[in-house]
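K.L.:
missing the sequence, but the structure's below:
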């Protein structure tokens, strides 16, 4: 935990930034769908976003910056959240793909890592697993 987290609520600021990114990706391809809204409400609860913050972020989602973290696990969890929003309507369009790439870089992945992780995540979320990946996931304990 950093000093910022201890003294200035940095953890909550990071959650606000992450939630703001979730809202941005939900809106990137047009008005929010009911599925996206449902997921956003769940993420708001999970991230301890209160109703006032939720409504403020919906009005102006670009207001809150994304704060990168050194934790690979947290970055991957944040990308996973974004992919859940993107694939809530079962498709990925060009604007969403571009947003995913930019978001991965903002989170702290270099361009090569970002491309690899995004491409692999698209395969996974779109159901494009090959047999060996499927077998691995089934047998993983």
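P.N.:
Done, it's in. For clarity, every value in this text was computed on a predicted model and none was experimentally measured. Residues are numbered from 1 along each chain as shown.
K.L.:
only C-alpha atoms for contact and neighbour calcs from this point on.
P.N.:
Fine.
K.L.:
Give me the helices and strands touching the strand or helix carrying residue 53, please.
P.N.:
Secondary structure from DSSP states H and E places residue 53 in helix 51-59. With contacts defined as 3 or more C-alpha pairs under 8 Å, 6 or more residues apart in numbering; DSSP states H and E, the packing partners of helix 51-59 are helix 10-27.
K.L.:
Alongside the first one, take a look at this:
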């Protein structure tokens, strides 16, 4: 097996773990709304998931680990996607934010200010900041 094949497989496993986290956020309040379903479908396609992978993850997202990427910018992009899922219905529920904080720690955001980072992420997505502006602002808050 070539090194490129190993990288591709590892990257895909990271994407599966990330999608599972997004599904966990969508399911944490007990239901997946139509808006959440639409976003899940769009994100599943963007992450190159097969229909079988999508279905398995949707039914049992707890089965999959976080698999945080090494790249700090990739971790911020994941935080951005998680935040979009939380806010897809227009408001952030406490139970969703609490899970987001746990996932953010798993993405290697510092426990010292992870709540501040997540609060800022919510504020930025509510104000429809671009991913570039989001990344810059999160780096400032996270003191990276």
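P.N.:
Okay, I see it. Remember, it's a predicted structure, so these values are computed and weren't measured experimentally.
K.L.:
picking that back up, got the buried residues for the helix holding residue 53 of the first structure?
P.N.:
Buried residues in helix 51-59 of the first structure, counting neighbours by 16 or more other C-alpha atoms under 10 Å, are found at 54, 57-58.
K.L.:
name the element the residue minimising distance to the centre of the first structure belongs to?
P.N.:
Central residue of the first structure (C-alpha atoms, centre = their mean): residue 82, 2.6 Å from the mean position. Element membership for residue 82 of the first structure (DSSP H and E) is helix 72-86.
K.L.:
What helices and strands are in contact with that helix?
P.N.:
Secondary-structure packing of helix 72-86 of the first structure (3+ C-alpha pairs under 8 Å, 6+ apart): helix 10-27, helix 34-46, helix 94-107.
K.L.:
The last one vs the second structure, mean deviation?
P.N.:
Superposing on the second structure and averaging over aligned pairs (mean C-alpha distance after the TM-score superposition for the first structure), helix 94-107 of the first structure comes out at 0.6 Å.
K.L.:
Direction-wise, compare that helix with helix 10-27 and give the angle.
P.N.:
For helix 94-107 of the first structure against helix 10-27, the angle between stretch directions is 160 degrees (axes from the mean of the first three to the mean of the last three C-alpha atoms, to 10 degrees).
K.L.:
No further queries at this time; thank you.
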